[in-house]
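Peer 1: what would the 3D arrangement of this be:
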Amino acid sequence: MDQDLSKSLITGLCENDTKSQELLYRQFYSYGMSVCLRYTSSREEAVEVLHDSFMKVFTKIHQYDPNQVFKRWFRRILINTAINHFKRQHKHYKTEKLDSAFHVKGNEEDAVAQLNYQEMIQVIQQLSPVYRTVFNLFVIEGYGHEEIAEKLGISEGASKSNLSRARAKLRELLTRNHEKGLAKYER
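Peer 2: Sure thing, here's the model as predicted:
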């Protein structure tokens, strides 16, 4: 049995009990929001994805296996909802082909490691939706390019290209932010 959900809470959710739904919402709001913020460009958009995710949880709770960790099941719903939101919002967004991509070498993970969580979210949110989604799925969630391509309906090459460009853009944004920070202290 998952320790983060009691048997009575699961029963209440299965019976569409509003108090159980509210309890679950309060218990997992912060966690869900932290995941959604990485996939969206604004707090408002993240809240929309989060609310859609909770609605899916409430309607599909009977599919949840209480012997599994609820957080993992919920995370999968959050990510899939964010991807579906991305697809709806950016149906006509063109992804670029691998042969036109430039490859950037470097270690952006070091720069990202120096940021606090809030700064990292703000920088990631500045990426275009397709770059942000591919970056999150590959770097943070650990998906492979084949899985990303399947989830987003793009080619594997486009996934690789978008990841490369996302990293280059992050490096540019981090450098710009770092230079602004230094300039502030040099005055």
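
Peer 1: every contact and neighbour count from this point should use C-alpha atoms.
Peer 2: Fine.

Peer 1: need the contact list for the residue nearest in space to the middle of the chain.
Peer 2: Nearest residue to the geometric centre of the chain (Cα atoms, centre = their mean): Tyr39, 3.6 Å. Contact analysis of Tyr39 by Cα atoms under 8 Å, 6 or more residues apart in numbering lists 46, 79, 82-83, 125, 129, 132-133, 136.

Peer 1: among these, which are in helices?
Peer 2: Using DSSP state H, the members of the contacts of Tyr39 that fall within helices are 46, 79, 82-83, 125, 129, 132-133.

Peer 1: next, the second sequence, to be compared with the first:
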Amino acid sequence: MIFFRQKEKGFKLKKVLNGCKWGDLNSQEQLYREYYAYVRSIALRYASSDDFASEITNDTFLKVFKHISTYNENSDFKAWIRRITINTSLDYNKKEKKYQENDTIDETIDLPTSHGIEETLNAETIILLLQQLPPLYRMTFNLHEIEGFSHEEIARMMNIKTSTSRANLTRAKKELRVLIQNLNHHEK
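Peer 2: As a prediction, the model looks like this:
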């Protein structure tokens, strides 16, 4: 018995992308099936709920299909769709007006990490913990720690100051530690 989804046999990205450019529904469905889990995993990190992640995922694919002709075939498709997913996530948070005002901090404090439960957390638990963070913290954490953007890039993307990005990251890490500690106390 197989418990994981196998890659579709014979999936040819170039052929599928060509079909998508012509509006072929079968090609769009193939692309959706092939990249759904990848896009959804990104959306879950940025969303505050499962429903919100579904909206981001679906809108990402709508944008992909609408703008597929702008994709440069010489570049990495996965990176292209990742960027669209991130931008869609940022747009959703702006549209929903979930940004919270934050004071800026010029210096960040590196908080010590405690070892233990963090090493045994599974992906689902981590996603649930990230979803509990305030939107600005969650976005900054994802963009910096997971996607690898610099604070300067994050500041431009989110239209905030660089110092605010640093402060949001510090606060996100602090809140995550508290959430993990609370989780640890509940499991004991």
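
Peer 1: closest to Ala113 of structure 1 among the contacts of Tyr39 of structure 1?
Peer 2: Distance to Ala113 of structure 1, by Cα to Cα, is smallest for Asn136 among the contacts of Tyr39 of structure 1, at 15.1 Å.

Peer 1: what does the closest one correspond to in structure 2?
Peer 2: Superposed on structure 2 with TM-score structural alignment, Asn136 of structure 1 falls opposite Asn142.

Peer 1: dump the residue contacts of that match.
Peer 2: 45-46.

Peer 1: the top helix by length along structure 2 vs structure 1, average distance?
Peer 2: Criterion DSSP H: the longest helix present in structure 2 is helix 162-187. With mean Cα distance after the TM-score superposition for structure 1, helix 162-187 of structure 2 departs from structure 1 by a mean of 0.4 Å once superposed.

Peer 1: before we move on, what about stretch 26-39 of structure 2?
Peer 2: Stretch 26-39 of structure 2 sits 0.9 Å off on average (mean Cα distance after the TM-score superposition for structure 1).

Peer 1: near the residue in structure 2 that Phe70 of structure 1 lines up against, how many other residues are there?
Peer 2: Matched by TM-score structural alignment, Phe70 of structure 1 corresponds to Phe77 in structure 2. For Phe77 of structure 2, the count of nearby residues is 15 (other Cα atoms under 10 Å).

Peer 1: leaving out sequence neighbours, find the closest residue to Phe77 of structure 2.
Peer 2: Tyr71 (7.7 Å; Cα to Cα, 6 or more residues apart in numbering).

Peer 1: just to revisit the earlier point, from the ones in helices among the contacts of Tyr39 of structure 1, which is closest to Arg167 of structure 1?
Peer 2: Out of those, the member with the shortest distance to Arg167 of structure 1 (by Cα to Cα) is Arg132, at 9.7 Å.

Peer 1: can you tell me how far that closest one is from Glu22 of structure 1?
Peer 2: Distance, Arg132 of structure 1 to Glu22 of structure 1, by Cα to Cα, to the nearest Å: 31 Å.

Peer 1: neighbour count winner among those two?
Peer 2: A count of neighbours by other Cα under 10 Å puts Arg132 above the other of Arg132 of structure 1 and Glu22, at 23 against 11.
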